[in-house]
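[1] Here is the input, now give the coordinates:
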Amino acid sequence: MFEGFDATEVDTGAARIFVRHAGDGPAVYLLHGHPRTSATWHRVAPLLLEQGFAVVCPDLRGYGRSRGPAPAADHAPHSKRAVAADIRAVARALGHERMLLAGHDRGSYVAFRLALDHPDLVERLAVMDSIPISEHLARADARFATAWWHWFFFAQPEIPERVITADPEAWYRPKADPAKMGAANHAELMAAVRDPQTVRAMLEDYRAGLTVDLRDEQADRAAGRRLEMPVCVLWSSRDDLEDLYGDPRRIWRDWADEVRGRRIESGHHLAEEAPEDVASALGEFFRDER
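    Now for the predicted structure:
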């Protein structure tokens, strides 16, 4: 994976972030979701590199080979604002004053927070298979709770750690098909989830989502804060986001003036299952080809 990419660690002061990066063009930052690592982009990143972009793929704080501070009772060390600060520090370390930013799943919430807090840094934002956390929770009903039950299970104290670390490969294997992921990507994921520290950090991501991150988004809405840059929304045809909410672009228009995007024919992990379509859609958006 990632032939021709450099791999390095960036000390952000609060965390040590593992980063894969290559290229000299406009900087594209790709943020992965749960429980993946930066390796989830191994098919998309080279295609964007071929399009003339510099490509940066970090492991988010606590995921993969990145390490952050110990969890806290208020979950703030794993808030999206804290993780977004890591990405900002990576950009400084790599010499990028502006970025084109894409996030999938949990990574989209980090990307959203970074774009809201630092519009001077984020030139364009792409979100994949997501709407804001507060929008999910405002619409939560029996269908959502049934389909997304893991949000509420992961938020429980101690129990999820005991369940998952008892047999992490069994827990994650049903949604981690090596044939779809690629063998090396799959091996990297399995190595990560065997580490109880990584499992704890991933759970803290969800605990922060239902507490500090929710409050941050609610404060943004009350203050009338909106995304200042163009936004592209991509979503999977074989996931349940559209089933729950219809066209997700309608929801994102409550947060941004310029929203475009489309459905991708894929399951949830669309960077692994439909890399050519994802790289094409992102490249077109980042080059501003309408």
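[2] When you work out contacts or count neighbours from here on, use the C-alpha atoms and nothing else.
    OK.
[3] ok, which stretches of this protein are strands?
    In the chain, the strands defined using DSSP state E lie at 6-11, 16-22, 27-31, 54-58, 99-104, 122-128, 231-236, 259-264.
[4] Can you give me every residue that contacts the residue nearest the centre of the chain?
    In the chain, the centroid-proximal residue (Cα atoms, centre = their mean) is Gly107; its distance is 1.2 Å. Gly107 makes contacts with 31-34, 60, as judged by Cα atoms under 8 Å, 6 or more residues apart in numbering.
[5] now with 10 Å?
    Counting by Cα atoms under 10 Å, 6 or more residues apart in numbering, Gly107 touches 30-34, 36, 59-60, 80, 83-84, 113, 127-128, 130.
[6] ok, now Ala191?
    64-65, 168-169, 198.
[7] Helices - which of the contacts of Gly107 land there?
    Using DSSP state H, the members of the contacts of Gly107 that fall within helices are 80, 83-84, 113.
[8] Those: which two are farthest apart?
    Val83 and Arg113 (9.0 Å; Cα to Cα).
[9] who has more neighbours, the two?
    The neighbour comparison of Val83 against Arg113 (other Cα atoms under 10 Å) goes to Val83, with 27 against 24.
[10] Pretty sure the more buried one sits against Gly62.
    Yes - contact criterion Cα atoms under 10 Å: Val83 and Gly62 qualify, at 9.4 Å.
[11] and for comparison, fold this next one:
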Amino acid sequence: MPPVKPSDSSTARLTGTGLIPGFDRVRLPGDGITVDALVGGNGPPLLLLHGYPQTRMIWRMVAPSLAEHFTLVMPDLRGYGRSDKPAGDGTHLQYSKRQMARDQIATMSALGHDKFFVAGHDRGARVAYRLALDSPQAVRKLCVMDILPTVDVYNAGPQTGFDMYHWYFLAQPAPLPETLIAGSGDHYIHRKFQQWSGENFNFPEPSMADYIAAFRNQETLRASCDDYRAGWHVDRILDAQDRTVGRQIKAPTLVLWGREGTVAKAEPMTVWRKWCKDITGQSVTGAHFVPEEAPRETSDALMSFFRE
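    The predicted structure is shown next:
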């Protein structure tokens, strides 16, 4: 199935545009779903994966400079933004990072890219490292931004549980978290952005409009909770299995984290060295939202790493 230009009707529910100037919007085949993405630039392919509670607009500040050197593919993840949001089937497999990684393999293949660079932030970084573990032949290099592996987060102890309470809240059986968030959805999303960003940081208005509009869609709200349910029921277990057998990421890996955020407290390089054969890393300005709080540092780090 070749990529197609979407009709205007597919964006009727969102007031944010979901567009970045200079990039084409396309609908691509995932693994049994349709993925909505922005594509553009010149050079080797670089897949960029966003996190929670966001859309591909997280790359708005870094995409123009990266596009001078790479062909960028910036999808909305399964369950987010304008991509399909299949109903869960009780196994939680539909929103496992393994399944989301399979979406990206299918999407990149549809564009003619069988081997590519990949960078992810937050939930997208979890998809990215699972992609590198499960499909090492496809990943030339990997960058993960402001995360620790899923099993390490769950095993980290009470302080991390306090800081990351939403992991446990969103993973509760449906429809508890969906119902509670829907009662004051805008407040909840704004609060998450305020909690996780550095002091006095303001998100670009086009991006924030897209994030808020996306989470007014009840299907996005439900699917994002399914994402976290899969984190507990599937992703955590897959990570533990990989850890038990000593499986490691083969692709050269760059770790980025905000020096004011929660991940910085956990000595991220010490944790990631257990998972990666070839690793470098650095902190950047700000807290959790690395590509938006430190766009220049992020784009410089990505260009230096992927162009080596």
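[12] So after superposing, what's the score?
    The TM-score (TM-score structural alignment, normalised by the length of structure 1) is 0.94; 284 aligned residues with a Cα RMSD of 1.5 Å.
[13] one step back: quick one, which of the strands of structure 1 is nearest to Ala93 of structure 1?
    Of those, nearest to Ala93 of structure 1 by Cα to Cα is strand 6-11, at 7.1 Å.
[14] Spit out the residues that contact Val83 and Gly62 of structure 1 alike.
    What both Val83 of structure 1 and Gly62 touch, as defined by Cα under 10 Å, 6+ apart, is the set 15, 17, 68, 205.
[15] Please identify the nearest residue in space to the equivalent of Ile249 of structure 2 over in structure 1, excluding sequence neighbours.
    Using TM-score structural alignment, the equivalent of Ile249 of structure 2 in structure 1 is Leu227. Once flanking residues are discounted, Leu227 of structure 1 sits nearest to Ala256: 4.8 Å by Cα to Cα, 6 or more residues apart in numbering.
[16] Return the residue of structure 2 aligned against the one you found.
    By TM-score structural alignment, Ala256 of structure 1 lines up with Cys276.
[17] Can you give me the neighbour number for that match?
    When neighbours are counted by other Cα under 10 Å, Cys276 of structure 2 comes out with 20.
[18] and the closest residue to Arg216 of structure 2 other than its chain neighbours, what is it in contact with?
    Nearest residue to Arg216 of structure 2 in three dimensions, chain neighbours excluded: Gly185, at 7.1 Å (Cα to Cα, 6+ apart). Contacts for Gly185 of structure 2 (Cα under 10 Å, 6+ apart) come out as 178-179, 191, 212, 215-216, 218, 221.
[19] so what's the aligned partner of Leu30 of structure 1 in structure 2 up against?
    Matched to structure 2 by TM-score structural alignment, Leu30 of structure 1 sits across from Leu48. Residues in contact with Leu48 of structure 2 (Cα under 10 Å, 6+ apart) are 56, 58-59, 63, 72-76, 117-121, 124-125, 128, 143.
[20] Onto which residues of structure 1 does stretch 218-228 of structure 2 map?
    Counting by TM-score structural alignment, stretch 218-228 of structure 2 corresponds to 196-206 in structure 1.
[21] mind checking how far the matching stretch is from the chain centre?
    Counting by Cα atoms, centre = their mean, to the nearest Å, stretch 196-206 of structure 1 is centred 15 Å from the centre of its parent chain.
[22] Equivalent analysis for stretch 89-96 of structure 1, please.
    18 Å.
[23] Where in structure 2 does that stretch fall?
    Going by TM-score structural alignment: stretch 89-96 of structure 1 matches residues 106-113.
[24] Buried residues, the matching stretch. List them.
    106-111, 113 (16 or more other Cα atoms under 10 Å).
[25] just curious, which of those residues is nearest to Thr244 of structure 2?
    For the buried residues of stretch 106-113 of structure 2, the nearest to Thr244 of structure 2 is Ala106 (28.9 Å; Cα to Cα).
[26] For the contacts of Leu48 of structure 2, which pairs are in contact in structure 1 too?
    Here is what carries over to structure 1 from those, by both residues aligned by TM-score structural alignment, their matches' Cα atoms under 10 Å: 56, 58-59, 63, 72-76, 117-121, 124-125, 128, 143.
[27] check contacts around the counterpart of Ala170 of structure 1 in structure 2.
    The alignment partner of Ala170 of structure 1 in structure 2, by TM-score structural alignment, is His187. Applying Cα under 10 Å, 6+ apart to His187 of structure 2 gives the contacts 181, 212.
[28] Arg273 of structure 2 too?
    248-249, 253, 279-280.
[29] Next one: it from Gly246 of structure 2, what distance?
    Here the distance between Arg273 of structure 2 and Gly246 of structure 2 works out to 12 Å (Cα to Cα, to the nearest Å).
[30] Now Gly231 of structure 2. Nearest residue, chain neighbours left out?
    Ser96 is the one closest to Gly231 of structure 2 (Cα to Cα, 6+ apart), at 6.6 Å.
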